[in-house]
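Novice: Quick check, what structure comes out for this input:
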Amino acid sequence: MNTRFKELAGEDCPAKDLRTWTATVLAATAFAAAGQPKSKAAAKRREREVIREVAEALGNTPAACRRSYVDPRVIAAFHNGQTIARVTRGRGESGDPSSGKTSGPRLRRRRGWRARRTRPACR
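Specialist: Modelled structure (predicted):
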């Protein structure tokens, strides 16, 4: 898979980079949909919820998701009151302009898309 990904990307980057990018985009979008919390405790709760949802979408644990996949700058920006809400406004939670769903911070998987745990190739 890494070889094919390198062929498509044209760069020397492993497939894990794609998972990291996906997790970071999902987290940034969920933080934007969640809105600004009123207290530090509410912000920590919302952070846990978002990380748990992203981990579920990736088929991973929240600890592994936070440690290895979601860019810590996205979490820090959320705690500093910065999100991508202005960019995603009118696009719905998934960032997909055709979705039109803005019901809350829950992540929805696209139809037919399923994240799978990846294992390193045995060589």
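Novice: drop to CA atoms for contacts and neighbour counts, all remaining ones
Specialist: Fine.
Novice: Residue 7 and residue 18, how far apart?
Specialist: Distance of residue 7 to residue 18, given as Cα to Cα, to the nearest Å: 14 Å.
Novice: neighbours around the residue nearest to residue 40 when sequence neighbours are not counted, how many?
Specialist: Closest residue to residue 40 apart from its sequence neighbours, by Cα to Cα, 6 or more residues apart in numbering: residue 79 at 8.0 Å. Neighbour count for residue 79, taken as other Cα atoms under 10 Å: 18.
Novice: Correct me if wrong: residue 79 contacts residue 43.
Specialist: Yes: counting by Cα atoms under 8 Å, residue 79 does reach residue 43; the two are 6.7 Å apart.
Novice: Let's compare: structure for the following, please.
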Amino acid sequence: MISSASVVPMDRGGGGGHGGDNPKNQLQTLLTRAGHDNPSYKTKQIKNTLFRSTVEFNGMQFVGQPCANKKLAEKDAAGEAISWLTGGEAPPVTANVRDRQDADHMSVLTKPAPRRRRHHHRRS
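Specialist: Below is the predicted model of the structure:
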């Protein structure tokens, strides 16, 4: 199980090998460590000079704010996802999770443990 303590902090120092100040890298690192696939991004141009991106992973979608370009829009959407996972207020747009208002948001990344087969050995 992943706890909030294992989340890579949003380091504004730009180093350390944990994605620096890039929320896309941080989200990908977090999901990879939890055993999930990389997130996917869908970006739409909403006005001549504005783009809005949606990031999707584990059946959830997070929408970012309108930004000046596609790259910034994707970073903002990833930032929304990280904010929610670390206890922020931005809920996902869609989710396959049950009512988890009081649950640790990071728990949505945990995969169920594989069932272990019990082997009973009989000695004669």
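Novice: Just give the TM-score of the two.
Specialist: Overlay of the two chains. TM-score (TM-score structural alignment, normalised by the length of structure 1): 0.29; 65 aligned residues with a Cα RMSD of 4.7 Å.
Novice: what touches both of residue 7 and residue 18 of structure 1?
Specialist: Counting by Cα atoms under 8 Å, 6 or more residues apart in numbering, residue 7 of structure 1 and residue 18 have no contacts in common.
Novice: which helices and strands does whichever strand or helix holds residue 71 of structure 2 pack with?
Specialist: Using DSSP states H and E, residue 71 of structure 2 sits in helix 70-85. In terms of contacts (3 or more Cα pairs under 8 Å, 6 or more residues apart in numbering; DSSP states H and E), helix 70-85 of structure 2 is packed against helix 23-33, strand 40-47, strand 50-57, strand 60-63.
Novice: List the buried residues in it.
Specialist: Using 16 or more other Cα atoms under 10 Å as the test for burial, helix 70-85 of structure 2 gives 70, 72-85.
Novice: Tell me how far residue 28 of structure 1 lies from residue 5 of structure 1.
Specialist: Residue 28 of structure 1 sits 24 Å away from residue 5 of structure 1, going by Cα to Cα.
Novice: Neighbour count: these two, which is higher?
Specialist: Set side by side, residue 28 of structure 1 and residue 5 show more neighbours around residue 28, with 25 against 16, by other Cα under 10 Å.
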